[in-house]
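J.: dropping the sequence and predicted coords here.
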Amino acid sequence: MQSKYTLLLFFVTAISAVTAQNQQITLEEIWGGAFRTEGLQDLHSMNNGRQYSVLNTTGDSVSVDIYNYASQQKVQTVVSSNELEDIDSFSSYTFSDDESKLILATDVEPVYRRSRLGKYYVYDTKTKSLTAIHPEKIQEPTFSPDGTKVAFGYRNDLYVKDLFTELTIQITRDGAKNKIINGITDWVYEEEFGFVRAFEWNASSDKIAYLRFDETNVPEFSMDIYGKALYPTQQVFKYPKAGEANAKVTVFVFDLPSKKGSSVYLSNNSDIYVPRIKWTNDPNILSVQVMNRHQNDLNLVFYNAKTSERTVVLNEKSDTYIDVTDNLTFLADNSFIWTSEKDGYNHIYWYNSDGSLKDQVTRGPWEVTNYYGYDKTTNRIFYQSTQEGSTNRSVYSIGLDVKDSRKLTQEVGTNNATFSSDYSYFINNFSNTTTPPKYTLYNIKDGTYKVLKDNKDLASKLEDYKLPQKEFFELTTEKGHKLNAWMIKPTNFDASKKYPLFMYQYSGPGSQQVSNRWNGANDYWYYMLAEQGYIVACVDGRGTGFKGADFKKVTYKELGKYEVEDQIDAAKELGKRDYIDADRIGIWGWSYGGFMSSNCLLKGNDVFKMAIAVAPVTSWRFYDTIYTERYMQTPQENPSGYDENSPINHVEKLKGAYLLIHGTGDDNVHVQNTMRMVEALVQANKQFDWALYPDKNHGIYGGNTRLQLYTKMTNFIKDNL
C-alpha cells in the first residue's frame, strides 16, 4: 500500500506536469525576449579557410575570437575589451584584407534604417595598439585593400587617413547638410537601394570611386520631435516623393597620388540612378550600374580611370522593372557573374568581359534567392534557391561549365550558408516551423557535418507551452489563382465549432510571409491568439515573390489592386470552411501590409469585419520616388493607378471596425499618411480608432512601446472579432 505522502506527491507531480504542458504565452514574454534565439554574431571566415571569427559577449566583456572549423576549438582571442584602456566596449569589428588590423565600432547611434554614426578605432594585432580614426563620430570607415589607409564619411564629405603617418586628407570640400553629400547615400538610396557606403577602393589602393549627391532641388520633409524639453524641435531632411525631383548623382574617381578627382560621364540625362559601383580586378576599370528613372533599362558601364574611356558592356531592359542586386562578381579575366530574371525566373549568368554571354549557369521554374560566390579552385558557383518549393530554401553548388549540380544541405526548410574563404567549409543556419535555428558546420569535400548550436534550451522550454502547429497549404481562389498560405488553429481545435478568422499579410512586391522558417515575435502572438479561440491565417497573393517574374510583376502600375482582390477572395474561400465563421473575419498588416488591410476593409466591406493598419501608406503620392515609381511610374504618368487603389480615396466605404496606428517620427512612411487618412474619415463622418506613438519611427519600438502596442491590438481584436 502507498503512503499518503507518496499519493500526495504523485498528484502534485501530475498536476505540475499538466500545468507545465498547458502554459500560456503572454505578451510580456513575447516582448520581454523570453523566446529569443541564440546565434553566431558577426561571423567572418579567415583568409586561411580553416578558421573563422565571431564576436563574443561575456558579462561586460566583448571579444573577437577565432575558432578552428575542423575541431571547433577556440584557437585565439584577437582582441578583448578587457585589454583596451581607451574604450570600454565595442559593438562590431571589420578586418583589414590581410587581417593584421581591425576597425572597432563604439558609441554607435542610428541615423536612418541602415546608416550609423559612431566613434571608430583601428586595432593593430601586432603592436596591440588602438588608434582613433577621427575624434568625432563618422560614417562607414573602410580599410584600403593594402590596409595602410582608412576612408570614411564625415559631415557629408569624404576623408582618407593614412595609418602610418596618421595624417588625414579631405577628398571633398563641398559637403553641406541637405545640399551636397559625398561618399554616403541620401535617404532614398539608403532605403530603397539598400546601401549606405557610396565609395569604393580600387585593388591597388590608389583610387577611390564615390557618388556625389546634389540634393539642392529635392523637396524637404519635416517632422516634429517632441522629446522631453519644453519646446519640440524639428527634423528636416530631403525626401523625394513620387514624381518630385531626385538628387542629381555624379560618379567621381579620386586619384590619391596626384590628389585629383574627375567625374565620370554616364548619360546626357541627369535624371538617372546609379544603384551600384564596383571596381573590377583591373585597378583602372570601374564598373557602374546606371538605370533610367523608370528602372526598366539598366546599363553596366566599364569606365577606364586611366583613359576616361567608357563602354556599355551589358544592357538589360524590361517591360516592367529590374531589381538591383549585389551579385555582380568579377573573375580573374574580368569575365563576370550576373543574375537576371530575363527568362522569367531569377537565374545566374556568366558573361565575357566584353559583355557577350558565355552561358546561363542555372535554369528551371525556380528562383536563385542568394548568390554566395565563386570558387576559382574548383570552378564552382555556390547559391541558395527554391528548388525544393517556393516556401523553402536550400543551398547548392554547380560547375561554371553548367555541369554537376549538387545539393549541399540536408534538411527541408530555410537554409542559409556562410562559406569559408576557400569554400572548403560552410556554416549553415537552418530552421523550419518546428525547428529553431540550428547552426551546422559542413565539410564540402567529404560531406560530413557537425552541429555547432541548436537552441535546444528554447525548444525544451517551448514544450511546456504545447504550441499549435502552423499548417502550410495552397489556396485556390474562385478565380483560379493558386496562392501559398499557412493557418494556425487552436490546439484544442474542434471542427464542429465555428471560429473567428484573423488574417495577416504584407503583400509588397517580391515579399514573402508564407515561408518555412522559425518563429518571429509575431508568430508567438498568433499562437497566443489561436489559444484564445481565433484561427490565424496568412496568404501570399499575387505580387509577392519567389514564384517567377510574371506572378510577382502582375501588380505593375496597379499596386493595391490584384493583391487586395486576392486577400478578399482568400477570405471568402476560407470563410466557406465549416469551422470558420464567415461573419467574423479580420485582417491586419504593417507598412505595405497596413496599406493592404485598410484597402481590404474598405473594398471588401462585405467580407471583413475589422482591420488594423500600422504605419500604412494611404496614398502612394506620399511615398518616395525610387520604390513607388519602380512599380507605378510617376503620378503624372499614371494618376489612376495611384488614386484608384489608395485607401484614402475609399473612406466612404468603411463599415467595419478600424484601428489606425502610426509613429510620429516615422522618416519612412510619414505620419502624414495617417493624418490625411484621419481627416478623410472625419469628413466622411466615419467612426474609427487610432493611436499615435510620439517620436517613434517606422518600427514603433523602445522600452514598453511594443508591449503597449500589441496589448492595444489584442484588445481591439477581442472587442471587434
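T.: Thanks, I have the structure now. Residues are numbered from 1 along each chain as shown.

J.: okay, CA-based contacts and neighbour counts for the rest of this
T.: Noted.

J.: which parts of the stretch 251-400 of the chain are strands?
T.: Ranges of strands within the stretch 251-400 of the chain are 260-264, 272-279, 285-292, 297-304, 310-317, 329-330, 336-340, 347-351, 357-360, 368-375, 380-385, 394-399, based on DSSP state E, counting those that start in this stretch.

J.: quick one: which of those is nearest residue 198?
T.: strand 272-279 (8.0 Å; CA to CA).

J.: tally of neighbours for residue 446?
T.: Neighbour count for residue 446, taken as other CA atoms under 10 Å: 8.

J.: from residue 425, how far off is it?
T.: Distance, residue 446 to residue 425, using CA to CA, to the nearest Å: 10 Å.

J.: now render the strands of the stretch 251-400 of the chain as JSON lines, adding mean neighbour count and distance to residue 646.
T.: Putting the strands of the stretch 251-400 of the chain into JSON lines (neighbours: other CA atoms under 10 Å; distance: least, CA to CA, whole Å) gives the following:
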{"stretch": "strand 260-264", "mean neighbour count": "15", "distance to residue 646": "40"}
{"stretch": "strand 272-279", "mean neighbour count": "21", "distance to residue 646": "27"}
{"stretch": "strand 285-292", "mean neighbour count": "21", "distance to residue 646": "26"}
{"stretch": "strand 297-304", "mean neighbour count": "20", "distance to residue 646": "28"}
{"stretch": "strand 310-317", "mean neighbour count": "16", "distance to residue 646": "29"}
{"stretch": "strand 329-330", "mean neighbour count": "20", "distance to residue 646": "40"}
{"stretch": "strand 336-340", "mean neighbour count": "21", "distance to residue 646": "31"}
{"stretch": "strand 347-351", "mean neighbour count": "21", "distance to residue 646": "34"}
{"stretch": "strand 357-360", "mean neighbour count": "16", "distance to residue 646": "40"}
{"stretch": "strand 368-375", "mean neighbour count": "20", "distance to residue 646": "31"}
{"stretch": "strand 380-385", "mean neighbour count": "23", "distance to residue 646": "34"}
{"stretch": "strand 394-399", "mean neighbour count": "22", "distance to residue 646": "38"}
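
J.: included below, for side-by-side comparison, is a second structure:
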Amino acid sequence: MKQSLGLLTLIAGTTSLLMACTSTAKSVGDATSQIRAPIPVMQPDVSKIDSDKAITLEQIMADPEWLGRQPENPSWSLDGKHMVFQRKTQGSVLRDWYRISTDNNEQIVTIEDEARHLFDADERILSPDGNMLVWRYADSVFVKHRDASPLQIRKGGDYARLDWTTDKRLLAQSGNRIVVIDPKTGVEKTVLTWAFADKPQAVQPPEDYIAEEQIALIDYIAKSRADRQVRFDDQRALKKANSAYSDEPVYLPADHELIAANVSPALNYAVIVSRETMDFRDDSDIMPHYIQEDGRIAAVSVRQRVADAQPENHHVWLVNLATGELSEIGYQSLPGYNEDVLADVKRENAEAKGETYEVNRLPRPITLLRSWYWTEPSLKWHNNGQHVALMLEAWDNKDRWIATIDLEDKTFITQHRQSDEAWINYRFNRFEWFNNAPTLYFLSEHTGYSHLYIKPVNGEVTALTAGAYVVDNLTATNDDNFIYYVANKKHPGIYEVYRVNTQTIEHQALTDLNGLIDYELSPDEQTLLLTHSKVTQPPELFMASAVTSTPAKQLTDTVSDAFKSMPWSVPKIVAIPSSHTDAPIYSRVYLPEDYKQGEPRKAVVFNHGAGYLQNAHLGWSNYFREFMFHSMLVQQGYVVLDMDFRASAGYGRDWRTAIYRQMGTPEVQDLRDGVNWLVENANVDRERIGTYGGSYGGFLTFMALFNEPDLFQAGAALRPVSDWAHYNTPYTSNILNTPDVDPIAYERSSPIYFAEGLEKPLLMNAPMVDDNVFFVDVVRLVQRLIELEKTNFETAIYPVEPHGFVQPSSWLDEYRRIYKLFEDEL
C-alpha cells in the first residue's frame, strides 16, 4: 500500500490520533454549566486590507467543494492502458469515476457504473507468465486471458486474498476455507478448512473413577463404545476416500479465533495464526449520541481504553496438507523472546510505591504485527511455495522479528530482528518477497532512519539505502532488478520518487517536483502515475517515465478559480535552532509582507495533531482549513508558526521517540524555542502570542498552558486528550507502555494532573460523538477545573460531530470562537 508521508493522518478512520485535522465546538457552557448567549459573529477587520479579496471565515470554513474536487484513489486500469481515479460528484456525497488513456491525447472519460469492474479492482494478480489477469471486484471474481474477453468465474462467496499456485491455479480464501480454482474451467476445490472446536470423537474418555469402573465392569458398555468407534472410523475413511464429501477441517482450540491463514502456492503446507478469544470492550465502553431521528439517545459502542488492555499472544500453526498434521510453532528460537525489556521501567514504578521488583524471564506475549496502516496480514509465502515469512512483534512494542519457518524442523528462523528501547514504529515495518529468488526486502529504522534492505533466506542483510532521510512506499519490478521508493533526500519536507538497482545499488531520481508525492507503477513498469501537491496546490495527477528522469506531465487541473484567486500566504520553511537537540526544528512560518515594520506583532502558534505527523513540508497539508485560517490571520498582521516539534514524522527515529514516557515535555520545550525565535527574528511581541491545535495539538495546548503559563497568553484546545489512560491501546501503549506497568509515564504525560497550572484564558472545543478522543476527556477536565476554582476557561460542545468535523456550520462556529479568543486576548 502506498500512502504519501504527508497524507497519513486520515487513513485510519477513527482508530488512532494519527488522523487529526483540527476542529470542534457548538453550544457553549461555562464552568457553572449555565447556557451562555451565542458568541457575537467575529469577522476580520478588512478596512485596512489592501488586497482585492479579504479572506473570511465564511469562505474558508464552507464546504470544501469550493476549492475544487481533487482526484482521489488513483490507480492503473486492469489492462494498464488507462489511469483511473475518483472525484467527488458536484453537490453530492457520491463519487464519479474517470479514466485517462496513456496515449498522447490523455483524454479524461467518465466510467459508467456498468463498466467499473473492467477498470478497477479491489484486488488483482497477474500470473507469473503474464498471460492471465485475475481480479476481484465487489463480490465477484473475474479472469482475463491475454487475447480473450473477461470471464466472470465467481459471483458471491466472499472470495479474497487471491494468489497463484505453482501449477497456475488460483488460490482464494472464502470464509473458513481456502480453495483452488481452475481459471480456465472455474472448477473449485477446497484445500484447507479450519474450525475452532474440539475434534469429534466416537467415544469420550471416562470423566471420573465411577465412569472408568463402569466401562471396565459392564461388557454392554464396552461393546457399545467399540461399535461406535468402528462406525466412526468407517465414516471417516469413507469421507477421505470419496470426493463427494467435504474435507475434514483442521481443528484448532475452541476458545481461539482467526488472525490469518495462508496456504503455500505449492499446496504442501498452510500456516494459520490464531489467538485466544478476547473481550476488547465491556458494557461501559459506550458513547451517548444525543441527536437521533427518533428523538432518543443512542448508546454507541466504542473501543476499549488502554487502561483496560490485556496482553495478547498469537499462536502460529503449521499444517501439513498431505498428512493433516498440525504443529504449533513456538517462539523459543526468537532471540529475546523472554527478555524482561521493561525491567527498568517496572523497577522505577515499584520503587515509587516503596516496593522492589525482581526480573521476570517468562516468555513475552508475541503477535503477528498488524496496524491500522495496512490490512493484509504479515504472513507471506514465496511464489515457489517452499518459504514462508512472518513479521512478529512483542506485545510490549520493543521488538520486531521477520522470521521464516523451517518446514521440516517446525521452528522459526530469525531473518531480521529490530529492537528499540522506546517502541517499534508501525509505519516502517513492511516486508515482501522478491518474485523470483527467495529473498526478502523490507524497511527498518534500526540505524535511526527508515531504510531499505534485502535479505536472502540463507544470506546476509544488505542495505540498499542509507543516510539522514526517510524511505517509504516500496514496489519491486517483476524481474526484481529494481525497487521503487519515495524519500525525502533533498529536504525533510520534499519527497520524490526514486529507484534502486538491487544488483549494483545505484540510485536514480525519477521526479523533481518539489513537494509531496505518491506513485503507482504501471503494469508494464514503464510509467509512473503520480499524485503531487505543493503548499498552495492541492493534489493533482501527473505522469512520468518510470525508467528515465524526464519532466512529469500534469494530467488534471481540478482546483477552482475561486481558490486560485485568493491571496494565500505562502509559508517559509525555517530550521529553528533547538536548545535541547543538535537538530533544528523545521517549521512553517507565515509572515505578513511588512512584518518587520511598526510595533511588535501578535502571533499564533499552531500545534498539529497526531503527534507522529509531519506538517512543515512543501506539499498540500491535510490541515487545509488551518492553512487558510493562517493566511487570514497574516492578512490582518499576525505572524503564524507551525512547528514539527519532536515526535513529528520525517526526521528519523530519535526525533520520533523523544516523547517516550514523557509526552508533552519535549514538544513544549520546542514550542518555547519557537516562541523565542519569533520574538528575536519575526518582530513578535512575547506578550501577544496565543496557541491552538486539535487532538494531539489540543493536548499540547493543555500541556503548554498548564506547565509553562508564561509561554502563551491564550490557548484553544480542540477535541483534546486530557488523560492518556482513556485513549486507545495501539497508539498509547507504544509511547507510554500500559498504565498497569508504567503509571509514572501516564501521570507525567496527562494534562489533567497539571490543571492547577492554568493561568491564561483557555477555550475547549469538544465534539460529543468523537469515538477517537472521547468527549469524557473534556468532561473530566472541566470538572477538575471547577474543583480547582478556575474561572478563565470556557467550553463549546458539538453534539453531532465526530473527531474530524463534517458540518461546515460546525467548522465555522469553532473558528469564530478561536478567532475571537485571539482577538480578545492578544
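T.: Received the coordinates, thanks. In this text the structure is predicted, and so the values were computed from the model without any measurement.

J.: and the TM-score between them?
T.: Here the TM-score for the pair of chains, by TM-score structural alignment, normalised by the length of structure 1, is 0.80; 660 aligned residues with a CA RMSD of 4.0 Å.

J.: quick revisit: any chance of the strands of the stretch 251-400 of structure 1 in TSV, plus distance to residue 411 of structure 1?
T.: TSV is the format used below for the strands of the stretch 251-400 of structure 1 (distance: least, CA to CA, whole Å):
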stretch	distance to residue 411 of structure 1
strand 260-264	48
strand 272-279	35
strand 285-292	37
strand 297-304	38
strand 310-317	36
strand 329-330	29
strand 336-340	26
strand 347-351	23
strand 357-360	28
strand 368-375	17
strand 380-385	13
strand 394-399	8
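
J.: wait, which of these is closest to residue 121 of structure 1?
T.: Comparing those by CA to CA, strand 272-279 comes nearest, at 25.7 Å.

J.: okay, the angle between the closest one and strand 297-304?
T.: Strand 272-279 of structure 1 and strand 297-304 are oriented at 40 degrees to each other (axes from the mean of the first three to the mean of the last three CA atoms, to 10 degrees).

J.: now the angle from strand 272-279 of structure 1 to strand 285-292?
T.: Going by the same axes, to 10 degrees, strand 272-279 of structure 1 makes 160 degrees with strand 285-292.

J.: still on that earlier bit, quick one: closest of the strands of the stretch 251-400 of structure 1 to residue 637 of structure 1.
T.: Once the strands of the stretch 251-400 of structure 1 are compared by CA to CA, strand 285-292 is nearest, at 15.2 Å.

J.: onto which residues of structure 2 does the closest one map?
T.: Taken onto structure 2 by TM-score structural alignment, strand 285-292 of structure 1 occupies residues 387-394 there.

J.: the residue mapped onto residue 239 of structure 1 from structure 2 in helix, strand or coil?
T.: In structure 2, the residue paired with residue 239 of structure 1 is residue 304, using TM-score structural alignment. Here residue 304 of structure 2 is recorded as coil under DSSP: H, G, I helix; E, B strand; the rest coil.

J.: so residue 304 of structure 2 makes contact with residue 728?
T.: Yes. Under the contact definition of CA atoms under 8 Å, residue 304 of structure 2 touches residue 728, with a separation of 6.6 Å.

J.: contact partners for the nearest residue to residue 150 of structure 1 once chain neighbours are set aside?
T.: Counting by CA to CA, 6 or more residues apart in numbering, residue 143 is the residue found nearest to residue 150 of structure 1 once chain neighbours are left out, at 4.5 Å. Listed by CA atoms under 8 Å, 6 or more residues apart in numbering, the contact set of residue 143 of structure 1 reads 96-97, 149-151.

J.: what's the counterpart of residue 143 of structure 1 in structure 2?
T.: Mapped onto structure 2 by TM-score structural alignment, residue 143 of structure 1 lines up with residue 162.

J.: any idea how far residue 121 of structure 2 is from that match?
T.: Here residue 162 of structure 2 is placed at a distance of 12 Å from residue 121 of structure 2 (CA to CA).

J.: now the helices for the stretch 601-721 of structure 1?
T.: Assigned by DSSP state H, counting those that start in this stretch, the stretch 601-721 of structure 1 shows helices spanning 625-632, 639-643, 672-683, 705-720.

J.: can you add distance to residue 359 of structure 1 and give the ones you listed back as a markdown table?
T.: Below are the helices of the stretch 601-721 of structure 1 laid out as a markdown table (distance: least, CA to CA, whole Å):
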| stretch | distance to residue 359 of structure 1 |
| --- | --- |
| helix 625-632 | 29 |
| helix 639-643 | 39 |
| helix 672-683 | 47 |
| helix 705-720 | 50 |
